[in-house]
Every structure is written in structure tokens, then in C-alpha cells.
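J.: Okay, predicted coordinates and the sequence, questions at the end:
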Amino acid sequence: MSSEPTVNLELLRADAVVLFDWLMNVDLDAVPTFHPAEKQALADLLTCIETDTSVPEVTQAEIDAARESIGGNMGW
């Protein structure tokens, strides 16, 4: 167990679903980073979502709905 202090974050479930899906599918070696710790932090975020939430059990329909909820009105 790490002796580093921890921080609790609150995310909308839709944000967690979208982030989890992206992190599961993205090639972290292709994500631009300035320091290797940034890639490790993304991997740690994935592990937290995977082990500490029910998000990994979502369906594709739930992922699609989460994406729409977050990005549907952004104009992108």
C-alpha cells in the first residue's frame, strides 16, 4: 500500500462511464504526454474506476447514453 496521500473525487456517473470506456480502448502509448507519470496517472484512474465502481458492468447502450448526455449539446 502506498504511503502517498489520497484524494476523493466525485464524478457524474456519465463522466465515469465515458472515461472508463475511453481508457479501456485508447492506446495510452499514442496519447500525447509530457511525462511518463501522466500515462501512469491515467492507468491508475482506470484501475480506480474498474475496481471501486460498478461502471465496468455497463452496456453499450449505457455508454452511448452517457456520451450523449455529456457531449450532446456541446456543439462539437
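T.: Okay, I see it. None of these values were measured; they are calculated from a predicted model. Numbers count the residues shown, from 1 in each chain.
J.: can we go C-alpha only for contacts and neighbour counts from here?
T.: Fine.
J.: Assign K39 to helix, strand or coil.
T.: helix (DSSP: H, G, I helix; E, B strand; the rest coil).
J.: try it against this one:
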Amino acid sequence: MTSDLPTVTVRLWRADAVVLFDWLTSTDLGSVPVTHPAQKQALADLLSRLEYDTDTDLTGSTAEEIAAAQAEVASDMAW
């Protein structure tokens, strides 16, 4: 991602970030259904940001932490 491009800041609940990071790292992004190639690139960019540009160490999440985050997020589902 080029640093001179306009950016936005998105604040995530840590549990959401753990769940998203785990899903993105375990999913074949080539098989995710999209309607435009930019959508796949945006997912790859999100993964990169979660992996390298956060203050929290998501790459070190244990299976137990991932399971706890999944349970937390699932318990907060509004749909």
C-alpha cells in the first residue's frame, strides 16, 4: 500500500481483529467470491495491515485465544 494515498482509521474490538486475522490467514483468498478484483485486493490489504501495522500482536494468537475471541464475537451478534 502506498503511504501517500488517502487513508481511513478503523477501530476494531480486539476480538473482531483476532477473528478476522485468523479467518484471513486461513482462507484461500483466490476462492473468495467477489464481484470485482479490487475486493480481493482490499482483503489482502486488510490482512497486511492486521499482520504488520497494528500495536497488538495478532500473529501470536494461540488457538485458545482465537476460540475465546470467536465466542466473544458470536455472543455479540445482532443478527
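T.: It's in. For clarity, every value in this text was computed on a predicted model and none was experimentally measured.
J.: Superposing both, give me the TM-score.
T.: The pair, once superposed, lands on a TM-score of 0.90 when counted by TM-score structural alignment, normalised by the length of structure 1; 76 aligned residues with a C-alpha RMSD of 1.8 Å.
J.: give the contact list for the residue nearest to the spatial centre of structure 1.
T.: When C-alpha atoms, centre = their mean is applied to structure 1, the residue found nearest the centroid is L19 (2.7 Å). If you count contacts by C-alpha atoms under 8 Å, 6 or more residues apart in numbering, L19 of structure 1 has none.
J.: Okay, and it sits in which element?
T.: Using DSSP states H and E, L19 of structure 1 falls within helix 13-25.
J.: V10 of structure 2 now?
T.: Secondary-structure assignment from DSSP H and E places V10 of structure 2 in no helical or strand segment.
J.: ok so, going back, and the helix holding L19 of structure 1, what's buried?
T.: Using 16 or more other C-alpha atoms under 10 Å as the test for burial, helix 13-25 of structure 1 gives 14-21, 23.
J.: average distance between that helix and structure 2?
T.: Overlaying structure 2 shows helix 13-25 of structure 1 at a mean distance of 0.2 Å from the equivalent residues (mean C-alpha distance after the TM-score superposition for structure 1).
J.: now that helix: how far from the chain's centre is it?
T.: 4 Å (C-alpha atoms, centre = their mean, to the nearest Å).
J.: Also stretch 66-79 of structure 2?
T.: Using C-alpha atoms, centre = their mean, the offset of stretch 66-79 of structure 2 from its chain centre is 14 Å.
J.: Equivalent analysis for stretch 45-58 of structure 2, please.
T.: Worked out by C-alpha atoms, centre = their mean, stretch 45-58 of structure 2 lies 8 Å from the chain centre.
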